[in-house]
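[1] Whatever this is, show me its structure:
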Amino acid sequence: MSDANQLFGQALVKSLVGERGHIRVARALPDIDAELAGKKNVEMPYSIYQLLKHMSYWQQFMLEHLEGRKPQLLGNVMESWPEETGPQSEEAWQAVIKEFLQGVDQAVKIAETAQLDDSLAHFPGETKAGLLRNIASHNSYHLGEIVLLRRIYGAWPPPGGGFPA
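    Now for the predicted structure:
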């Protein structure tokens, strides 16, 4: 692995887990309970639950491409948003968080070990680095919305504080 590949991989890892500009993903989610996750604000088109399910869907879609598979593309991007506003149970909600964080860990492992300028078999014109960057930016965008909703609901900061560490 070249030095440039390794340095860019380290930068991708920081973006995937959250650093400097925002709280770490792993600190922003675990203390959210199912009730808060399903809460709907009239000014927002989706709940925290819907946001995280949407993030998980696209993260998994891109991870499958990174692993050389060809996931089925949805007929319409709106299908990546669940209709239900909240989870069925606390256990189901915790499983959604766990699955999402495991996907972040999987993306980190790829960023640390892959040849990042390799192209993808089923994603013409894209590289592993490009797709990892896409995961990081998509997650960061929606994590900001989750933080905003938490602030609106008076559920911010999480234990340990709401600033990057």
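
[2] When you work out contacts or count neighbours from here on, use the C-alpha atoms and nothing else.
    OK.

[3] Would you point out which residue is most central in this protein?
    residue 139 (3.8 Å; C-alpha atoms, centre = their mean).

[4] tell me the SS of it?
    When classified by DSSP: H, G, I helix; E, B strand; the rest coil, residue 139 comes out as helix.

[5] I figured it hits residue 55, correct?
    Yes: Residue 139 is within contact range of residue 55, at 6.2 Å (criterion: C-alpha atoms under 8 Å).

[6] Could you also give me the structure for this second sequence? I'd like to compare it with the first:
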Amino acid sequence: MENHTSILINELKKLLKGGGAHVGLKEALADLTIEQVSKKPDLLPYSIWQLAEHIRIAQWDMLEFSKDGNHQSPKWPEQYWPEEVAPESEEAWNKTIARIETDLKEFIELMESADLYSQIPHGQGQTLLREALQIADHNAYHTAEIVVIRRLIGAWKS
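    So this is what the prediction gives:
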């Protein structure tokens, strides 16, 4: 029989990869052109590119904080959001997506190898459990925004 921690880790992994109640980030970012990710619909503050890059930066920051006591977080909020509405190139777009996936995989490996409940030594009470939930919550919030933008620009499947 699995212990409670391994059950929790398995559920966290599902949640971090997109959960089961809605579309995950990987699917929300799939099959988009540079033109689509660069559109900023009227009255919305961000393009899909800006949202994806923000997710990358924030997730990277939480990963680095979780493992490195010398990590310095970017300045909030300006260094968490790209000013450019569009990526420099398709290569830059692909790098953002790849980095989101790589950093998430690394965070999951860290979560699997460490104590979820112990306070992070250089933090202020944070634990890996808290960081995992924060990554999942943050990514889900912005994934929904990406889906809304895709709907507004006619780039969503339904």
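
[7] Read off where stretch 60-73 of structure 2 ends up in structure 1.
    On structure 1, the counterpart of stretch 60-73 of structure 2 by TM-score structural alignment is residues 60-73.

[8] Enumerate the positions of that stretch that are buried.
    Judged by neighbour count using 16 or more other C-alpha atoms under 10 Å, the buried positions of stretch 60-73 of structure 1 are 60-63, 65-66.

[9] and whichever strand or helix holds residue 130 of structure 2, how far from the chain's centre?
    Secondary-structure assignment from DSSP states H and E places residue 130 of structure 2 in helix 128-152. On the basis of C-alpha atoms, centre = their mean, to the nearest Å, helix 128-152 of structure 2 sits 6 Å off its chain's mean C-alpha point.

[10] picking up where we left off before, which one of the buried residues of stretch 60-73 of structure 1 sits closest to residue 48 of structure 1?
    residue 60 (18.1 Å; C-alpha to C-alpha).

[11] And the helix or strand containing that closest one, what does it pack against?
    Assigning secondary structure by DSSP H and E places residue 60 of structure 1 in helix 48-66. Other helices and strands packing on helix 48-66 of structure 1, by 3 or more C-alpha pairs under 8 Å, 6 or more residues apart in numbering; DSSP states H and E, are helix 34-38, helix 90-113, helix 128-152.

[12] Which of those helices sits closest to residue 13 of structure 1?
    helix 90-113 (5.4 Å).

[13] Just the angle for the closest one relative to helix 128-152, thanks.
    With axes from the mean of the first three to the mean of the last three C-alpha atoms, to 10 degrees applied, the angle from helix 90-113 of structure 1 to helix 128-152 works out at 140 degrees.

[14] what separates the following helix or strand past helix 90-113 of structure 1 from the chain centre, distance-wise?
    Sequence order places strand 119-120 as the next helix or strand after helix 90-113 of structure 1, per DSSP H and E. Centre-to-centre, strand 119-120 of structure 1 and its host chain are 21 Å apart (C-alpha atoms, centre = their mean).

[15] Over to stretch 103-115 of structure 2?
    Per C-alpha atoms, centre = their mean, the centroid offset for stretch 103-115 of structure 2 relative to its chain is 14 Å.

[16] and if you look at stretch 122-142 of structure 2?
    11 Å.

[17] for that stretch, which positions count as buried?
    126-129, 131-132, 135-136, 139-140, 142.

[18] between those residues, which is closest to residue 100 of structure 2?
    Using C-alpha to C-alpha, these come closest to residue 100 of structure 2 at residue 139, 10.2 Å.

[19] how much space between whichever residue in structure 1 pairs up with that closest one and residue 78 of structure 1?
    Aligned against structure 1 by TM-score structural alignment, residue 139 of structure 2 finds its counterpart in residue 139. Distance check for residue 139 of structure 1 against residue 78 of structure 1: by C-alpha to C-alpha, to the nearest Å, it reads 17 Å.

[20] next one: residue 62 of structure 1
    17 Å.

[21] what do you get for residue 70 of structure 1?
    Residue 70 of structure 1 is 20 Å from residue 78 of structure 1, by C-alpha to C-alpha.

[22] With residue 34 of structure 1 instead?
    As judged by C-alpha to C-alpha, residue 34 of structure 1 and residue 78 of structure 1 stand 23 Å apart.

[23] Tell me which of those two has more neighbours.
    Using other C-alpha atoms under 10 Å as the criterion, residue 34 of structure 1 and residue 78 rank with residue 34 on top: 19 against 10.
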